[in-house]
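> A predicted structure for the sequence below; I have some questions about it.
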Amino acid sequence: MAAPVAAILGMNRNFVPDLPRLYPHVDARGWYGDNQKLIEESAFRNSSLQAGYLLIAARMLGLDSNPMSGFDAEKLDADFFAGTSVSVNFITTLGHGDRSTAYPRGPRLSFEEACRLA
């Protein structure tokens, strides 16, 4: 609650009409048609990637982040994105953490446990 910034990372579920402007080298609208499942998956995946870039940039600037899920997405969407095609992907706080209360980095799987080369 003491973080100076809380960011809501959203995804536009109606991005297909914007593709000619955002992806001008080919008309990608036909890739999606009316396939709502593909549109939802793409909105989620691409917004997650873009949000990841934000977190990397924040950390490069010396900021700490605390990405979170487990919130009431419907309530958040109603409060911040009502009347739009945007919905929340996840939220994060940004600021300078208190090193005396921060947990150490958690354990990670080894490369061999997490990856398979084919």
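Everything's here; your move. Numbers count the residues shown, from 1 in each chain.

> can we go C-alpha only for contacts and neighbour counts from here?
Fine.

> pull up the distance across stretch 96-104, start to finish.
Using Cα to Cα, to the nearest Å, one end of stretch 96-104 lies 15 Å from the other.

> run a quick neighbour tally on A58.
Counted with other Cα atoms under 10 Å, the neighbours of A58 add up to 15.

> next, it: secondary structure please.
At A58 the chain is in helix, as set by DSSP: H, G, I helix; E, B strand; the rest coil.

> excluding chain neighbours, what is closest to it?
D64 (7.1 Å; Cα to Cα, 6 or more residues apart in numbering).

> hold the first one in mind and look at this next one:
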Amino acid sequence: MPDTLSDDALDRLFRTARSYNAYLDEPVSDAQLRAIWNLMKWGPTSANQLPARFVWVRSDEAKARLADCVSENNKAKILSAPVTAIIGMDLDFPEHLPRLFPHTDARSWFAGNEPLIHASAFRNSTLQGAYLILAARAVGLDSGAMSGFDNDAVDAAFFPDTRIRSNFIVTLGRGDPASIFDRLPRPDFEDYNKIV
């Protein structure tokens, strides 16, 4: 079994990491966004489906378009974050399976089965969005995931004329410690788990 990560690494990824509501005035570079991708792309998805598609919202114009699609209490978060990632799910992901999962005809599993396509795209793009959060933490950035937005409006603004649908969004940057709440409770293992 591989060695456990150091306590410092576990703290950064999980124990002391927080969801931020505001960020320090520090840019997020293309190199940092690429570093996030180059880590998160290795996270597992069913049959290597990789259905997530990402839009990295950084320009003032794009931030304003996205802010028009979110709930009132999320507008300032979008406008002030250095970058917001829109995690979309490509409902045409089966077309890529001959390249991504070449040892069997995985594309045929989905032919004509829109409910299965949607369920698989949603499940696996959600996983990929979680990997994005962990990868951002691993490269020294903070994040704030949110679902308070109008999916149809985001899709029209950022995924027009495609079969990509928005799943959730994540702000990224160096978090402002003044923007976080007190640490919320986390249950003990016995509260939510059983071993059978």
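Everything's here; your move. Since we're looking at a predicted model, the values are computed, not measured.

> the residue nearest to A58 of the first structure maps to what in the second structure?
With the correspondence set by TM-score structural alignment, D64 of the first structure lines up against D142 in the second structure.

> that match: neighbour count?
Residues contacting D142 of the second structure under the criterion other Cα under 10 Å number 25.

> any idea how far it is from P115 of the second structure?
D142 of the second structure is 34 Å from P115 of the second structure, by Cα to Cα.

> was I right about M146 of the second structure contacting V170?
Yes: under the criterion of Cα atoms under 8 Å, M146 of the second structure lies in contact with V170, with a separation of 6.1 Å.

> which one of these two is surrounded by more residues?
Ranked by neighbour count (other Cα under 10 Å), M146 of the second structure and V170 place V170 first, with 23 against 15.

> give me the mean deviation of the lengthiest strand in the first structure from the second structure.
As far as residue count goes, and with DSSP state E defining each element, the longest strand of the first structure is strand 86-95. After superposition onto the second structure, the average distance of strand 86-95 of the first structure to its aligned residues comes to 0.5 Å, using mean Cα distance after the TM-score superposition for the first structure.

> in the second structure, what stretch matches that strand?
So in the second structure, the equivalent range for strand 86-95 of the first structure is 164-173, judged by TM-score structural alignment.

> on that earlier part again, state the distance from the match of D64 of the first structure to P160 of the second structure.
The separation that D142 of the second structure has from P160 of the second structure, given Cα to Cα, amounts to 29 Å.

> ok, now G112 of the second structure?
According to Cα to Cα, G112 of the second structure and P160 of the second structure sit 23 Å apart.

> cool, thanks, signing off.
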